[in-house]
Structures are given as C-alpha cells and as structure tokens.
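Chemist: Next come a sequence and a model predicted from it.
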Amino acid sequence: MVHCVFRLDDGVALLPVLHGSGDFALEVRRFLLNSRWDCLAIPLPSSFRAEVLTAVRMLPLISVVAAEEGNDNDSMWNYVPIDPCQPVIMAIRIALEEYLSIEFIDRETQIYEPESYVFPDPYSLKTVSLEKFCAAVLPTIQSPIPGSQQHARILTMTNELHQLRSQYKNILCLCSLAHWPWLRDAYHARTGAPESEPFYAPVHSYPVRERSLAFVLGELPYITYLYERSRRELLPDENLSIDGIKELVIESRGEWLRKHEPLHNWVTPLRLQVLLQYVRNLTLMNARLTPDLYTLALAAKQVCGDTYAVSLVETAKLYPFQHIDDQEGAAFGVGKASFPAGDVGVVKNRLEGAPVVWKNLPLKRIPEKEKQTQWRQRWNPFGICSWPPEDRRIESFNTHVRETAQALIGAGLARSEKFTSSLKDGLDIRETFRNWYTNNLYVKEIPPSRGTVEMVVFLFDLPADPQKYTFCTTWYAEHEEESTLSFYSTPIGEQFVGPGVAQCLYGGCFFLFPPRYLPDIWREREFMQYHTLEERLLAGAFFHSEQKNVAVVSPRPPLAAWKLLARKYRKKIIPIPLSRFSQQLVDRLRVFHVLNGKVVRSYAGRFIREM
C-alpha cells in the first residue's frame, strides 16, 4: 500500500527520490513491484523518450543521452545518465519489464538550469520508512521562485499528470525530493503552466568510457557493478551500499597483491579490520552513514600505505560490463565532456544527485617496470648508503629493545620476601596469593642488573630463505648515534621506487651499540661453517659481543641450536618475543631503502612511500 502522504488522489501517487542513490533505486523497485500501476510518469522531457528507452534496454552498458543547448557563446549539453543506480532509470527498467506505459512529463527547456540539494544519507532508508524520511527533510526544502524555470517545470508536470489522469487509473509519478511538496500543492491548485518556447535540440546517445564513469554515476562504478552482478545472478542487494564497500576493500587487496607483488604483505586481515573501523569513524565525523571515495582513499593511505590506496581508487573505478573502445565513447570530467564527434563543452546532469566536492589527495605510485629497468641499469654498486629518516626510526626502536632487555636481566634476579615496613620494588601478587592463608603480604626486590646489552639481534623471518635474502653485508656507523649494523635482506635490484632508490626487506639483522669496527661476518672464515642465515648472524653477534648478554628478538623461542651457539661463545641469550611489538611497527621497520650515493638523499623523499 502507498502511504497517504504520497497520494495526490485515488489514481495518482508521487514518489519522491534522491537522484544517484542506489538505496532509493531499491525503494523505487519495491514500490513498483508491490503495487499495481498502469502508467509510470518520468520527470524528463518527451524529446529524450526514444533515446532513453533505447539506452535503458542496452544496460548494463552505461551511456548518456545528451542534447545540445541553444547557446551561441559556449558549447553546452544537458544529459541523462543511464545509470542502473539512478531511481528514474530503475523505474524505467522495471516498467519495461512489466509492460507499463511510460510517459515523459517534464518541460522542454532550451537552456537547462541544474539544481543541487543536500539531503541526509539515503542509507537511513534501511531503518527509516520513506514517508518518515521525506517528512524529516520537508522543513528544509525551499519553495521555487515564481517565474523561475523550476517553478515552470513543476506547473508543466502537474498539468501533464492531470491529462494522464483521464487515460490511466493508477499512475506513479517519480519526482525529485526537492519538488515533491510543491508538485503536490500545484496539482491541487490546478495552476496553468506557461507556454514553452519552440526550439529544436537533437538528442543523441553515447556510451561512456570506463575511466570516465566516476564522473557520471551516482555510486562508485565498482558498487554499480556489484548491483548489476547481483541483478544478473539473482543475489541479494539490499545492503550493497555497505557490503559493497567491504568487497571493494578485499578486491583492492587482491589487485594490489597481483599487480605489485610486494616484498612483504602487510595488508593483513587485521589491518583491513582497522581500515574499516577508521573508515566508519571518518564517515561519522563527516555526518554521513556511507563513505565516499575520498574517505576510503584517505583511510587506505593512512592505514595501508600509498600503493594500496592507489589500488583501491583504481578498483573503485572498475566496471567490467563496459566493453567499449575508448575511441568510441564519451569522456567526462568535472563539469565537462568530450563526445566522439569531437565536440567538447560544459555538461549539466538532469538527474543530479548530492553535490560532489572534489578534494586533492597526493598518492605515490609504484613506478612502471620500464622505469625500474632504466634505474636498475644506471645503478652503481660501489656507492650505496642508507636513508637517514629510516636510520633514526630503527635506531630508536633498537634503543627501546636494549632497554627492555636490560630490564629483563634484572627481572630474572628478583626475589620475594614478607612485607615488613617497605614495599621495595612493588607487591608480589603471585607470592601473596600462594600464601593467602597466612594473611601476609609479600613484596619483591629486584637487585641492580649486572652487565649491559650492546648487541641486539632481530630475526624477522624464520626459517630464512637463502634464495630470497641474498643481500648480506655489514654497514658501519656514520656518527656516534648510529649502531654498527650487519644484516641479510632481499637484493637491491629487486624493486626500485625512484632513480637511485632501491627498496629492500630485512630478513634478519643485529645492531652493535656503541658502534665500533668489526669485520664483515658474511666474509669471515670463522662463520663459514654455519649454513643457515640466522645461525650465521647469531654466531657473529655472539662472537663480537663484549658483553655476556645478547638480546634476541624473534617470532619463536630460542632453538636448541641457538643455545648451543651461545654456550660455545660463552654468551647468554635474552629472549624477547617479536609479538611483544605491534605487527604494523615491525612491518614498517622491516622495509628500508638503499640509496645510490649520498647525493640521492637530497631528493629521495619524493619517491619513498610511507607504509
């Protein structure tokens, strides 16, 4: 049943919609299929009828039906997007399938004056009825100015409805939500419409290039594709405005992995969960219920890095059903379009949705393979250095780990005693519970730790693949604040991000602080007997450490072979689980860049992307 607020009389109902909304398109489909109608009235001029109906029958191929305006100064067109997520197009599509009469009742205009309105997020229709939604926004709708084109269009549509009333019993008329109350008033007032000016404007249909669909469609092209796929495969589509965002995020991850083949997959399911939570928070801060492309790209950049954000934007623009040659279709931009005949000019959408705000978001792409090949050929293997911001970052982390290991040395010597007059180093909860029946408190005393930690070993990937980590070397400190570093990583020539800037991935490393000179462990005969990379790295750390304690950060407890190595060199392992630190921090520290000389440091920041 149609609610009384949408009824003009017993035979005519007005259905207000927000153009460009997939949620409103589903609401239109429900209205058409749940009631019996004889005629569907569309808020478009009759001159568009033939081309629009033909273009709708060609869906899912997306096109525009455009008419050139009679303006001598500039080339201008007004157009109707044949968008599956447009409520008007959805209504025409259903009417064609149900064999309903379709009437185009809008006023013919020589120069169309576009209208744009800001309304609440249509996703609220999932929990709020359409009549309540319309009633809530009713106080914000401004009445048309008498004598304006909008006022003339409203009067023309009401006159057309009165004429159709004598031909059909049940008429459903779609209209913009901004016109709904004034159409209702004009219908009951029966005010005559002013005569339209006679003119001729040829109307043509053009397919749209896939790369331009984001400027034409009301929803994201990929979300529109999901609606069409659900229609074709008879899948549920009631919640695609949100579930489609989740599918977009997952599909973008797959495209990112296939296209870039990153050295390390840091876009884990846990990070995607953080991304979706961040998108939700940003969307609510913008007073919306569903995110736009800018919000998605911004969150993807800040959570997963520039390369994933680029993949998400490119995936969001995909519409696999658009199989046309780029030379045949029309190209759209911000308020302008280029048509196959060579005409270029300003375009105005007759089914304009919410106003679009274009924002700038700088993203750094991974260079093309041709450029990487050129940079690889120009690489000088005899002049390499590190990137100072990454040095400072990992040195700070190394300092934190050494302090943690120092605290663990003393924690192993702690002893408990009965509380008398001082809490000393704190209450010993475990010992207190063990002796709870005695009604006594126990405190712990941690004696000063003996010795220091100068060597910290990081083992990120166990077991280390020697085919993957082929770059093994030792770097010496450039100043007193840096450590002596020995590591194994992916090779330099595997991935370039800029001229003279190579990206690598740590497999394992050790830091010696305070720095001092030591021979390269990867070329010393002392360590040739060890076959695995991690054992060779540990042996070098144990051999060159002047302190007894060596901190080892790894994803698993020390193996028996490691303990034998430590005993051989009379050292003690201070184990620290890698899971103690956030995975995001570890992933960020593992990726580092090798520069082809210190002169590259002056411009490397333009090419190095933050994760």
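Modeler: Right, received. Where do you want to start?

Chemist: going forward, measure contacts and count neighbours with C-alpha atoms only.
Modeler: Will do.

Chemist: what are the ranges of the helices in the stretch 451-600 of the chain?
Modeler: With DSSP state H, counting those that start in this stretch as the criterion, the stretch 451-600 of the chain has helices at 533-544, 560-568, 583-590.

Chemist: put this beside the first:
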Amino acid sequence: MSRDPFGVAAWPWQRRGARVLPVVHGRLETARAVRAHLDALRPEAVVVEVPSALARPFLDAVARLPAISALRIGVPGSDPRWLLVEPTDGVVEAARWALEHDARVVCADLFDPDYPDHAEPLPDPAAIPEIGLAAWTRAILEARGPDEAGARDLRRETAIARAIDRERAAGRTTVAVVGLAHVPGVLEARAEAGVVPLPPARPPRDVAVLAVDTDCLVEILAEPPFVADAWERARDACESGGSRIPDPLGRPALFYELVRRAAERVEARGGSPPKLAERRVLHRFATRLALLRGRLCPDLYELVVAARGAVDDAFAKELVEVAGAWPHAAEDATAVRLSAADLGRDARLVRLRPRIDRLSGRRGLRQALARLGEMLEDRPSGICSHLPEDVVVEDLGARVRALGGRRAARGGARSVPFVASLLDGLDARETLRRWLVDGRPWVREERAVRAAVGAVVVIWDEDAGEPPRFPWCQVWHGEHVYESDMAFYATDPAAGVLAPGIHQAEYGGFLMIWPPWRLGDVWHDPAYAIARDRAERLIVAGLDYARAPLVALVAPRPPRAGLRALARRLGRRIVHVPLGTLPPDLLRRVRRFHVLADKRLRPIAAHLIDPP
C-alpha cells in the first residue's frame, strides 16, 4: 500500500490554488480520499457538485446522517426525481465534514433534471489504496483523452469553476469535490467566457427530505449497509480523538468480516456455520466472478452468488441480512421505500431459498398464523415432524443401506498367488508388494458376501464438548410401516422459531432402524453406559436393535476399536462410510429439519417451509 495513497502531500489537479478532488459517487475509497484531504488541509470553503437550487434540503439531509434520507424533487410535467444522500459518497462526505467543522459549503452545480445518466466503465476503485488516488485518476484521464464536452457539461463545469474562483478571490482556502468525469472541464473552464446557451432548466418544486426505509437500503445504496456502517464507525473513531481515519476499511478485509459475521449469526441461531474449506471456496469463487467483470474485489451480489454455490441458500440469505442491517435508523413513520429503478440504477436478481417475505400477499395464511395460538391450546396432539423432510431422510437411509451393503461386499475379496487362473484379475498392488520375496504374480478373487444393513447411523458432529451444542435428545417412532424409528441429538429448536409452533433445528447425529415401533429410550438406557458420548450411544443402540448383521455408520472418522469388538461379540459388523463420500448438498438438506407443535400445523408449514 502507498504511504500516501490519497495524494494529500502533493495534489496535481488544482484551480487557482484550490484542490479539485475526483469522486466516484457512492464508492467508499473516494470518500476516504476526500476525508483525508479535508483533514489535512482544513479548508475554509468546500465546493461540492450539488445543484445550488437544492442546497438547503441537501444540507438538511446531510445533517441527518447517519440516518439516511432522500430528496424527492418535483419537476413540472415529469415524474419526481430522487437524490439519495449516501454516507459513502465523496460529495456527501465533503459537505458533512464542512458542517461538522464550521466550514462554508458551496453547492455550485446547476439543476438539470433532464441530464442523461452516464454508465462509463471505470477501473475498480478498490485499487486506490494500493496505487494511489493520483495515479488511478491520471490513468483514467489519459485513457479517456481529450473529449468534447456537451453543452450541458460545459454549463455545469463552468458554474462549478466560477464558484471556486469566487471563494479563492475572497481569500478562502478551498477544496472542490466533483465527479471524476468533470475534473478536466472544471480545471479548464474559463470563468469569463460564455457557453452554448440552453433552454432554461425547469426549477425544482416541492422538494422534500424524506427518511428512507432501512429494509430497502441493501438494494439502493452503492455500498452495502455493512460497508457504510464500517465507514460510520471509522468516522466516529476519528472524531472522538483519532488523528485520521483508521484503516480496517480495505474492501477485502470488510468482506471477510461480513462472511465471518454471517457465520457467527448462523451459529448463534443454533445452525452449523460453513466450514473453513467452504469459506475459502466462497472467497475464491467471488473473487473470480469479480475478475470476470474486470474488477479486483467482489461486490455484494457476487458474494451472495458465491455463498449460494459454496455453502447453500440459507447461508446466502444470512449474508444478505447481515450486509443489509443498518443500526442508525431514525424512527419515522413517513419513511419511504425506494427501489433501484426509482434512482435509475441497475439491479441484479438473486433467488434464494428459503425465500424472504414468503407471506406477502397471502391473506388467508396470515390469518391462519394469527390463530395458531388458539389452535395449539385446543387439544394439542404432541410434536411431530414435517412430512417432506421425512421423505428426504428415508431416502438418505435407503441410499446409505445400499452403499453400506456394497462396501461390505467389497470386503469379501482376497488375493491369492497365481496358479492356473487369473480369477477376477491381477492384483497389481499385492504383486509389487511381494515381488522381491515371492517373485510370483498375485490375483484377486471376489467372494460374494450377502448381508443386509439393519441400522443406519449418521454423525455430523460428535459434540463431546461442554456445554453441548446439540442438547436436544429425542426418540421418534415411525408413523407408518414404511417409516423408520429414529433417535437423534440436535440443536435446541426453541432457538429457531419460524412461526408459533413451528421451529427449526439441526441434527448433530441420528440413528434409523427397521422395522419401526421397536426403538426404546436409548438416551437413558443404562445398558449403553459403555458409550463415551452421544454419537457412540447411537452406534451402540444400532448394534443392539439391528435385526441384520450390518450397521452402516456415516461419520467423519471410523469407530474406535472397542466398538468394533462389541460388534463382533454381538454378531454384528460396523461398515464405515466416510461422511465426505455423500453429496454435501444432500447432507446439508437432511441436516436442517423442522419440528411442529401439532399435526394440524402441517398444512400451514407447507407454505412456510421450502421443500428440502
């Protein structure tokens, strides 16, 4: 990183001794640069690229920060225009600094409601802390070359240049903050020359400063609210005694922190946070998506897409909620909800499951939810599962039974010296191992081992620590002959309330046996005291209740020797299936489940819970 990344010591673009600072509207890096120059120079006047006709409402909105506001600008004969006052915009930061330090704020631009939007591609501003603002700006201006400014740009840039000249003529130290594209025009504008006349602009009318609903900030802000909040906290640290803005504000560091906060939120709600390997894949995926679009660092959209691909939709949703949280909201009943289209900005759509706001537009369902309390008090039938999730669990059990049977069959193979037949093929490994001693080729003989799997144990987390992360231990019996009995330990469903009587939890591990209606209370059976933890208790119970000789164990590591010896004494065999051999998406869909307080909630739960 450059020692002077923002060019404070020597700034090349000046007009009559006033520094002209370029900004990319809404981007954090240029707001940081503006703040660094203002803190170093302490100017008496700050000229900003804001229409003079909007000066009073704009400064009122700036004074409201960190509560975010928008200017609703009425235009005769046209739809209203909106001007969003964002804390990470360099122009807003300049005006805000001036108000906080009793400097003069000059809104020097012209009001032109018909000015066309420009979507000029620029290098990623995330490079500014590394190469410096001056080098970044110079590279862009040289690449653009001299271009003929339109009549509208000439009028605006001349107005800003005249304001700078007036402040300098009055003897005030001045800093001007304008959009990057206007820097050459402001520097070269001749204050005494006329410009191409245009029809007089329609003056704004009915300009109102309105609070913005915080729920829409994640869509409309140029930077995610999480990034804007980090900027607010950095400003507060500076104002409370620091000499400069501290630097935990590098974009990669902010997004690493965002993913970490989302993982902590998942864990606090009783879920399982993404593993370190998944987070590495997430960041690598997001970075490569950004590189495909010609940028160095990913934005929120790319992080969410990467989170959905590397982890799952639920974690992507948590990421959106953490990124969109804005703790500085002011209570205002008149707050408006804006969209990207209202501001003339592009938006990209990501569909996540479970979807957000699933109850919108479902009046009958909302009324049913309102009556849930009365329903649960009237003859409760006891807790039950969510039927679509039962089907997925049974499918997993059938898959593991088949996989365990195949693995057991492969265990019946043996290697013998070649005599007269190749049998089932040459055993190259055994031949090489014995070649120096034996000198004979060895062949493989497959012996059919026919054995059925009588129980399936799936372990995600042995949870041997204290306090346990999966404290809820239950035994469920099948509701019909095609459903297995099940014992499991899971997170506390009380921490995952989805609706009254509908809770979400995650398995730490479970046992499934067939046929149903036989499983006792394995959690308090003294015969299973040999088990060291709850995961081993499920394995011992599986050995006890299985009616077939095989017990399939899906777990990160194989069982200890003591459990294998117990299985041999009982005439059983534990077939270990490494957890990583099953599809991660399938395991993730099975692991998250829902508990209903009453069977009558099942029709409502079908609308609230996405299919697994």
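Modeler: Looks like it came in fine. None of the values given here were measured: they were computed from a predicted structure.

Chemist: Can you pull the TM-score for these?
Modeler: The TM-score (TM-score structural alignment, normalised by the length of the first structure) is 0.74; 568 aligned residues with a CA RMSD of 4.9 Å.

Chemist: Buried residues in the helix or strand harbouring Val227 of the second structure, which are they?
Modeler: Element membership for Val227 of the second structure (DSSP states H and E) is helix 225-239. Residues of helix 225-239 of the second structure classed as buried under the neighbour-count rule (16 or more other CA atoms under 10 Å) are 225-229, 231-232, 234-235.

Chemist: Contact partners for the spatially closest residue to Leu423 of the first structure that is not a sequence neighbour?
Modeler: Closest residue in space to Leu423 of the first structure, ignoring its immediate chain neighbours: Val443 at 5.8 Å, by CA to CA, 6 or more residues apart in numbering. Val443 of the first structure is in contact with 416-419, 423-428, counting by CA atoms under 8 Å, 6 or more residues apart in numbering.

Chemist: tell me the two of these that are most distant?
Modeler: Lys418 and Asp425 (12.7 Å; CA to CA).

Chemist: neighbour count winner among these two?
Modeler: Lys418 (16 against 13; other CA atoms under 10 Å).

Chemist: Can you verify my assumption that the more buried one contacts Leu441?
Modeler: Yes - taking CA atoms under 8 Å as the definition, Lys418 of the first structure is a contact partner of Leu441 at 6.0 Å.

Chemist: Taking the chain centroid, which residue in the second structure is the extreme one?
Modeler: Ala420 (63.7 Å; CA atoms, centre = their mean).

Chemist: where does that one sit relative to Glu430 of the second structure, distance-wise?
Modeler: Distance of Ala420 of the second structure to Glu430 of the second structure, computed by CA to CA, to the nearest Å: 18 Å.

Chemist: Over to Val443 of the second structure?
Modeler: Val443 of the second structure is 8 Å from Glu430 of the second structure, where distance means CA to CA.

Chemist: Any idea which residue is closest to the centre of the second structure?
Modeler: Geometric middle of the second structure (CA atoms, centre = their mean) lands on Leu319, at 2.4 Å.

Chemist: quick one: which helix or strand includes the alignment partner in the first structure of it?
Modeler: Matched to the first structure by TM-score structural alignment, Leu319 of the second structure sits across from Leu312. If you go by DSSP H and E, Leu312 of the first structure is part of helix 306-316.

Chemist: What is that helix packed up against?
Modeler: helix 221-233, helix 240-260, helix 293-304 (3 or more CA pairs under 8 Å, 6 or more residues apart in numbering; DSSP states H and E).

Chemist: Can you give me the buried ones in the second one?
Modeler: Applying a neighbour-count criterion of 16+ other CA under 10 Å, one finds 240-241, 244-245, 248-253, 255-257 buried in helix 240-260 of the first structure.

Chemist: The shortest one too?
Modeler: When neighbours are counted by 16+ other CA under 10 Å, the buried residues of helix 293-304 of the first structure are found to be 293, 295-301, 303-304.

Chemist: quick one: contacts for Ser176 of the first structure?
Modeler: 16-19.

Chemist: Closest to Val344 of the first structure out of those residues?
Modeler: Nearest member of these to Val344 of the first structure, counting by CA to CA, is His19, at 25.2 Å.

Chemist: Number of residues surrounding the aligned residue in the second structure for the closest one?
Modeler: Under the alignment by TM-score structural alignment, His19 of the first structure pairs with His25 in the second structure. Neighbour count of His25 of the second structure, defined by other CA under 10 Å: 18.

Chemist: and the strand ranked longest in the first structure, which residues are buried?
Modeler: Ranked by residue count and defined by DSSP state E, the top strand of the first structure is strand 501-512. Neighbour-count burial for strand 501-512 of the first structure flags 501-512 (criterion: 16+ other CA under 10 Å).

Chemist: same thing with stretch 402-419 of the first structure?
Modeler: 402, 405-406, 408-410, 416, 418-419.

Chemist: Redo those as a markdown table? Include distance to Asn281 of the first structure and secondary structure.
Modeler: Listed next are those as a markdown table, based on distance: CA to CA, whole Å; DSSP: H, G, I helix; E, B strand; the rest coil:
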| residue | distance to Asn281 of the first structure | secondary structure |
| --- | --- | --- |
| Arg402 | 37 | helix |
| Ala405 | 38 | helix |
| Gln406 | 40 | helix |
| Leu408 | 39 | helix |
| Ile409 | 42 | helix |
| Gly410 | 43 | helix |
| Ser416 | 47 | strand |
| Lys418 | 50 | strand |
| Phe419 | 49 | coil |
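
Chemist: Quick check: Leu300 of the second structure touching Pro224?
Modeler: Yes - between Leu300 of the second structure and Pro224 there is a contact under CA under 8 Å: 6.9 Å.

Chemist: Common neighbours of those two, please.
Modeler: With CA under 8 Å, 6+ apart, Leu300 of the second structure and Pro224 have common neighbours Ala323.

Chemist: Show me where the stretch 251-400 of the first structure has its helices.
Modeler: Going by DSSP H, counting those that start in this stretch, the stretch 251-400 of the first structure shows helices at 269-285, 293-304, 306-316, 369-377, 388-411.

Chemist: want to try TSV for these, with distance to Ser449 of the first structure as columns?
Modeler: Converted to TSV, the helices of the stretch 251-400 of the first structure look like this (distance: least, CA to CA, whole Å):
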stretch	distance to Ser449 of the first structure
helix 269-285	38
helix 293-304	40
helix 306-316	45
helix 369-377	50
helix 388-411	4
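
Chemist: Thank you, goodbye.
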